[in-house]
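Engineer: Next comes the sequence, and after it the predicted model I'd like to discuss.
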Amino acid sequence: MKHHPELSVRFAANIKRTRAAINEQILRDYVRNLGEVVKDIPSENIWNFDESNLTDDPGRKTVIVKCGIKYPEKICSQKSVSIMIAGSAAGDIPPPYVVYRSSHL
């Protein structure tokens, strides 16, 4: 492939069609509705919770295979860690909760 100074080859991140369809008006409507829903709730009673899954990426490897093999596979172990965190509208943040596989903490 010929190199172009303004272009580069990257792996694309996959997102669902429903997420790609979100626009500015949908976000404005959501925030307006949320404000109405929580207007009488004390800020210390409003919490947000999020979870992220972190996985190591052994990366894609280029392999040489026999002609006709469409989907070569490479066996590898992938490790993951889940991190959960919460916070209140009043600014309270409990310590994060981390989940991982281990024989010893």
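Structural biologist: On my side now, so go ahead.
Engineer: Please make it C-alpha for all contacts and neighbour counts, starting now.
Structural biologist: OK.
Engineer: Give me the residue at the spatial middle of the protein.
Structural biologist: By C-alpha atoms, centre = their mean, the chain has its centre lying nearest to Ser52, at 6.0 Å.
Engineer: can you pull out the helices in this protein?
Structural biologist: For the chain, applying DSSP state H gives helices covering 17-20, 24-37.
Engineer: What ranges does this structure have for its strands?
Structural biologist: 47-55, 80-88, 97-99 (DSSP state E).
Engineer: which other residues reach the shortest one?
Structural biologist: Put plainly, it is strand 97-99. Contact with strand 97-99 is made by 81-85, as judged by C-alpha atoms under 8 Å, 6 or more residues apart in numbering.
Engineer: Against that first model, consider the following:
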Amino acid sequence: MIECASLCGEWGFPLNITDMRHFGKSFLDSQGHNVRVFMENMPGKDWMYSLFERHKGEIIQRLAANIKRTRAEVSRGTIIQYFNNLRTTLTDVDPNNIYNYDETNLQDDPERKIMLFKRGTKYPTHVCNFTKSATSLLMCGSASGTLLPPYIIHSAEKMWVQWT
């Protein structure tokens, strides 16, 4: 069960406590086992927490960030090709002329849930095809160290004084 939960998390489709309980029930039913202390052969939350305690070196509950499927599909090969092209493109370019920016989002997302992931997972994500509203924060700087003021994007009809 722990191995399967870890694998699902790596694939971007992590399980939660309820999923694991159903997984346990399905396994017990398929094996013909009936555990009398489990109501309708469904492991309880306490049993699940003790399972996690026994395997705390392997699995952990974390808050998952939702990302769209298209963003999750970038392959390692695509990233390697990008950096090879970048190295070729930037040869002999003055660092004052090289700028990069990064974006992060402050999401209004009440649907974030605590899911199960392999211990040590750096970016726990849950692939889904919907997102909520977000405020984008962009930072830009040059290779020589010059930073531009942050840029904030919020989708709204009015700019409220409290936001600024």
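Structural biologist: Yes, it's here. The structure displayed is predicted, hence computed values, not measured ones.
Engineer: rewinding a little: what's the most buried one of the helices of the first structure?
Structural biologist: helix 24-37 (a mean of 10; mean count of other C-alpha atoms under 10 Å).
Engineer: any chance of the helices of the first structure in TSV, plus distance to Pro5 of the first structure?
Structural biologist: Converted to TSV, the helices of the first structure look like this (distance: least, C-alpha to C-alpha, whole Å):
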stretch	distance to Pro5 of the first structure
helix 17-20	29
helix 24-37	33
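Engineer: So which of those is nearest Leu105 of the first structure?
Structural biologist: helix 17-20 (37.3 Å; C-alpha to C-alpha).
Engineer: And that closest one, what does it pack against?
Structural biologist: For helix 17-20 of the first structure, not one helix or strand is in contact under the criterion 3 or more C-alpha pairs under 8 Å, 6 or more residues apart in numbering; DSSP states H and E.
Engineer: how close does it sit to the second structure?
Structural biologist: Once fitted to the second structure, helix 17-20 of the first structure is off its aligned match by 5.2 Å on average (mean C-alpha distance after the TM-score superposition for the first structure).
Engineer: roughly how far is that helix from the heart of the chain?
Structural biologist: 14 Å (C-alpha atoms, centre = their mean, to the nearest Å).
Engineer: pretty sure Ile85 of the first structure contacts Trp47?
Structural biologist: No: checked against C-alpha atoms under 8 Å, the pair Ile85 of the first structure and Trp47 is beyond contact range at 10.4 Å.
Engineer: What is the equivalent residue in the second structure for Pro42 of the first structure?
Structural biologist: Aligned against the second structure by TM-score structural alignment, Pro42 of the first structure finds its counterpart in Asp94.
Engineer: Just give me the match in the second structure for the residue nearest to the centre of the first structure.
Structural biologist: In the second structure, Ser52 of the first structure lands on Thr104 (TM-score structural alignment).
Engineer: got the contact list for Ser144 of the second structure?
Structural biologist: Ser144 of the second structure is in contact with 95-96, 98, counting by C-alpha under 8 Å, 6+ apart.
Engineer: at 7 Å what do you get?
Structural biologist: 95-96 (C-alpha atoms under 7 Å, 6 or more residues apart in numbering).
Engineer: Now check it against the first structure: what is it aligned to?
Structural biologist: Match for Ser144 of the second structure (TM-score structural alignment): Ala90.
Engineer: Distance check, that match against Trp47 of the first structure.
Structural biologist: 9 Å (C-alpha to C-alpha, to the nearest Å).
Engineer: One more: Lys16 of the first structure?
Structural biologist: In this view, Lys16 of the first structure and Trp47 of the first structure are 26 Å apart by C-alpha to C-alpha.
Engineer: what about the two, which has more around it?
Structural biologist: Trp47 (14 against 7; other C-alpha atoms under 10 Å).
Engineer: Disregarding residues adjacent in the polypeptide, which is nearest to the more buried one?
Structural biologist: Ser88 (4.2 Å; C-alpha to C-alpha, 6 or more residues apart in numbering).
Engineer: mind checking how far Pro95 of the first structure is from Gly87 of the first structure?
Structural biologist: Per C-alpha to C-alpha, Pro95 of the first structure is found 10 Å from Gly87 of the first structure.
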